[in-house]
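Engineer: Fold the following and give me the result.
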Amino acid sequence: MSNPGTSTGPPAVSPRAQLFATIGALLALALASIDVSVVGAAMPRIADDLNGLGLYAWVGVSYAVAAAVVVPIAGKLGDMFGRKPVLLVGLAGFLVASWLCGAAQTMPQLVGFRGLAGLFGGVLMANIFTLLADIYTPERRTQMQGVFFGVAGLSMVIGPPVGGLITDSWSWRWVFYVNVPIGLLAILAVVVGVPFVRSGASWRDIDFGGVLALVAGVVPILIGLTLTGDGRPWTSPEVLALLIGGAIMLVVFFLVETRVAANPIVPFPLFRIPQFAIMAVVAFFSAFAMMGVTFFVPLQYQGVMGVSATHSGTLLIPMTLGLMLMGPIAGKALTAMSRYRILGVIAMLAITGGLLLLSTVGPETGQGVPITAMVLIGVGIGIAFPMATSVVQSAVPMSQVGVGTSQVQFWRMIAGPVALAVLGSILTAQIGVAAQGDVLGGGGVSPAQLADAMSDLFLASAIATAIGLVATFFLKEIPLRDMSAMSKKPAQKAPTNRTAKA
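Structural biologist: Below is the predicted model:
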């Protein structure tokens, strides 16, 4: 059975509609990307006003878990019903959730509303990059993906100061309310510019069993990993129950998708496509490295090198600049080089090398070493992110571009909780749970002790990222321009469970 819904290549788009669609997608990306960093800057004031310090971390956890679990679901719905209605639902829901967050009166309310915002934020992230495949030629699509990833990187830099400025000038509630006018502009641009593709799918075609099994599997695992990152032992009963229960439900999800579902959310035959499988590995480990650096490098700067909190935040800028500047360049290089595997090797080698440099930082190390490391990591991520998306979009059938793209995004998003859990456990094992609160105060851990712990942490991160490096050596290049031919004829039929069993 072929995939219901849109089954042909992208329709012709006028330059005017393309411009409006791009503006809408950029605004949606800015909303979804900057939201987390903006809110993070306001969280101390929020926790104080709502008397909810005990739930401080769960405001972020609820958003991240909800966004990660909905990404593959939203990508499938975009393939079935078209990108335009799914994006509009995501934007409208995100605006409502943002307003509710701003109006929250208690911390539990805010945690719940942030989870709702995460659901619709995941809907946006699953379809924004897929939209580029609908409205641009393959050459321009790859270049625009580099630009879009640059915008996402820029949001990492401007988010905290913007969030702090809004909180100090108005109120923390306006950190959420400000999303509304921006979101309304995005909705208008999507309505005007994004082409509507008539779909033959109906709600009966949705894989509800797969949805339930996926949620029941991913959510407990991500929460369990979050608990380990907060200092709970991996062997604690609550962590084991969550991890084992989630793993069992993921087995159920696999059985539902391969034996029951007529139109599975995740068509597992896609993992038989070498380019798809390898780029999923690259996406995961490049995001793993990015999350580890973003979260733990400020601790290294402050606790090991004695840099102030304000200055330590600015020292993340070299990584972000590398990501922003390299994204568009990588997009052009991917379409200009027939043997673009070397780009993947360079990207993962740069990330791994940067992490190894960070593992050498000690109390007497100058700032040149970590800054060089951050530049290397930013350059590597700036290549790896658009490359993974572009290669997957060219490797999968046109009828499953949304599924393929959302899977890349899914592996990036779950890399965050995994990185924090694994690397946080290494830090805890080295300095102890009780001492973590004193790493900056001088009463618990010396800079030399923390340096040893951070060295092990970044060394482990480099070893993990090296798995992505090895994977790039097995990438077989396919012409990224093949999709231009596919867009002129009906797409291939989607892999089905029946073909998987053959």
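Engineer: From now on I want contacts and neighbour counts done on CA atoms only, so please keep to that.
Structural biologist: Fine.
Engineer: What segments of the stretch 251-400 of the chain are strands?
Structural biologist: Assigned by DSSP state E, counting those that start in this stretch, the stretch 251-400 of the chain shows no strands.
Engineer: Please verify my assumption that residue 444 contacts residue 438.
Structural biologist: Yes - counting by Cα atoms under 8 Å, residue 444 touches residue 438, with 4.9 Å between them.
Engineer: Let's verify the residue nearest to the spatial centre of the chain: helix, strand, or coil?
Structural biologist: Nearest to the mean C-alpha position of the chain, counting by Cα atoms, centre = their mean, stands residue 413 at 3.7 Å. Following DSSP: H, G, I helix; E, B strand; the rest coil, residue 413 is assigned to helix.
Engineer: quick one, what contacts it?
Structural biologist: Taking Cα atoms under 8 Å, 6 or more residues apart in numbering, we find residue 413 in contact with 64, 68, 284, 287.
Engineer: Just the residues you listed: which are in helices?
Structural biologist: Among these, DSSP state H puts 64, 68, 284, 287 in helices.
Engineer: who wins for neighbours among those residues?
Structural biologist: residue 68 (31 neighbours; other Cα atoms under 10 Å).
Engineer: Another sequence for comparison is provided below:
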Amino acid sequence: MTETAPAPGRSREVMVILPGLLLAMMLAMLDNMIVGTAMPRIVGELNGLEYFTWVTTAYVLGTTVSTPIWGKLGDLYGRKNIFIGSIVLFLVGSALCGMAGSSLLGGTDSGMTELIAFRALQGLGAGGLIVNVMAIIGDLVPPRERGQYQGIMAAIMSLAMIAGPLVGGFITDNLNWRWAFYVNLPLGGVALIWLILKLHLPKYRTEHRIDWLGAAVLTVGITALVLITSWGGQAHGYPWGSWQILSLAVLAVVALGLFIPIERRAPEPIMPLHVFGNRNFSLISLISLLLGFAMFGALSFIPLFQQTVQGSTATNSGLLLLPMMGSAMVVSLFVGKSITKTGRYKAFPVIGGVIMAVGMWLLGLQDVNTPAWQTGVFIAVLGLGMGFLMQTTMLIAQNSVEQRDLGVASSASTFFRSIGGSFGVSLFGAIFNSRLADSLTERVGAEAAAKFSSGRMDPAMLGQLDPSTRGDILTSLAIAIGGVFMAAIAFSVLVPVLAAFIKHVPLRSGADAPAQAPAESVAAFE
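Structural biologist: Here you go, the predicted structure:
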């Protein structure tokens, strides 16, 4: 299909639909942050400290495997109906997550398993939320003007990250952790109605051929890789040389090896390989992967450190995340305005990567005696780095491809960030569990270590222990979580190195955008 430029003079239309888009984006971000502060309480009720990272991993994995599919479906069938479908799926998953472990579904015995499964379903919907919001903005706004809108979206994402821990903490302390999921329903309902009424996008006639084989093979390969990082080498999993891990490794290699020839032959590939011929696109995809690895992987452990080691309530844990979210929001707005004004963007991912690595190093220095204010300073530094990176990566990816591949570019950037987050949560979860088990064994003995590292370890339980045992457990938790942040440095430092090789390509504006597609390619407006 001929490349199609965004229609000029559509700023009013963008502003009309922007509230609905922002609310949809907030849903995906808000959910993760709300659940983060609620996780210690969820683990306490459903019994499963050793599997707590899977609650995040399942969500991110669902987002990861569905993102390229949502992006391609939007390119082929038009984004409005696909976007609305993803919102509905997300809301169904949210309702089921809130019911996990309840009497309606059989009680708490299988609660953790149910929650993990429903989080995966919720993640499938979230993948469509994220990629379609970005692609819709790309449809309506040329790259040169896109910076200010993506800056606004980054600020809203940061606001969601601020509100999420606060709302999650309040809900956990005063209501029930289940409302951390139920709260999505009214917000999602408002977004759904607004977008049905207000969102009108050009709908193109194309030959609808979905690359289901490529999507299936990619899903198998990614799932196998995540299972390797989750199960390999853990006390409750399998040794690295076991037949289970080796079989998963073979499955991953075969699946991902088959994916390339499948995509080359597919009429409508789920991830067109030609876009990776662009150096900037390939570099920014790797940067997105590393960003997700370090950011999502490490951030899963901040509320755990605050609520267990530092003794914060869930509400206070949310308040203590304000420095990180506030700094990310301010920097995102600054970066968006700067890009729109100057058209320059190359320096931002370099600066962001350096600052993020410094933030991870500072967090890795924490121990059982680190005060809350000091943690606040450290995570503020991390937030500065995130603010420089979050939307810049998406902008560079979109500017690297033709308009017809915009959905693919948006989904690829989100895909690599999500897959990085999925691997990061799994790998850092393995590091955490291994270091926790070793430290507990050294301090309280193997039998007690097995009990505490695989069972219920929430703040309420810790408060019931004698001071000596509690001190040993808190020290072990601090050591294990600190090891996670130190491991994240190895991935963070690669971000500025790769970003330094990005070539500055002028951002397209409405005036210099490619020519419009032929009139007959446009069938209607959704």
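Engineer: got the ones in helices among the contacts of residue 413 of structure 1 as CSV, with distance to residue 24 of structure 1 columns?
Structural biologist: Formatted as CSV, these follow (distance: Cα to Cα, whole Å):
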residue, distance to residue 24 of structure 1
64, 23
68, 22
284, 27
287, 25
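Engineer: Please give the element, helix or strand, for the aligned residue in structure 1 for residue 415 of structure 2.
Structural biologist: In structure 1, the residue matched to residue 415 of structure 2 (TM-score structural alignment) is residue 410. Element membership of residue 410 of structure 1, judged by DSSP states H and E, is helix 401-431.
Engineer: buried ones in that helix?
Structural biologist: Neighbour counts over helix 401-431 of structure 1 (16 or more other Cα atoms under 10 Å) mark 401-428, 430-431 as buried.
Engineer: so what secondary structure elements neighbour the helix or strand following that helix?
Structural biologist: Where DSSP H and E defines the elements, the next helix or strand beyond helix 401-431 of structure 1 is helix 447-472. Counting contacts by 3 or more Cα pairs under 8 Å, 6 or more residues apart in numbering; DSSP states H and E, helix 447-472 of structure 1 packs against helix 274-299, helix 341-358, helix 401-431.
Engineer: how about the helices in the stretch 151-300 of structure 1?
Structural biologist: Shown for the stretch 151-300 of structure 1, the helices assigned by DSSP state H, counting those that start in this stretch span residues 174-177, 179-193, 208-229, 237-255, 274-299.
Engineer: between these, which gets nearest to residue 267 of structure 1?
Structural biologist: Closest of these to residue 267 of structure 1 is helix 237-255, at 9.7 Å (criterion: Cα to Cα).
Engineer: What's the average distance for the closest one when superposed on structure 2?
Structural biologist: Helix 237-255 of structure 1 differs from its equivalent in structure 2 by a mean of 2.3 Å after superposition (mean Cα distance after the TM-score superposition for structure 1).
Engineer: How about stretch 418-431 of structure 1?
Structural biologist: Stretch 418-431 of structure 1, aligned to structure 2 and superposed, deviates on average by 3.5 Å (mean Cα distance after the TM-score superposition for structure 1).
Engineer: What span of structure 1 is stretch 324-331 of structure 2 aligned with?
Structural biologist: Matched against structure 1 by TM-score structural alignment, stretch 324-331 of structure 2 falls on residues 319-326.
Engineer: can you give me how far that stretch is from the chain middle?
Structural biologist: 16 Å (Cα atoms, centre = their mean, to the nearest Å).
Engineer: Residue in structure 2 paired with residue 124 of structure 1?
Structural biologist: Match for residue 124 of structure 1 (TM-score structural alignment): residue 129.
Engineer: I meant residue 251 of structure 1, not that one.
Structural biologist: Aligned by TM-score structural alignment, residue 251 of structure 1 pairs with residue 257 of structure 2.
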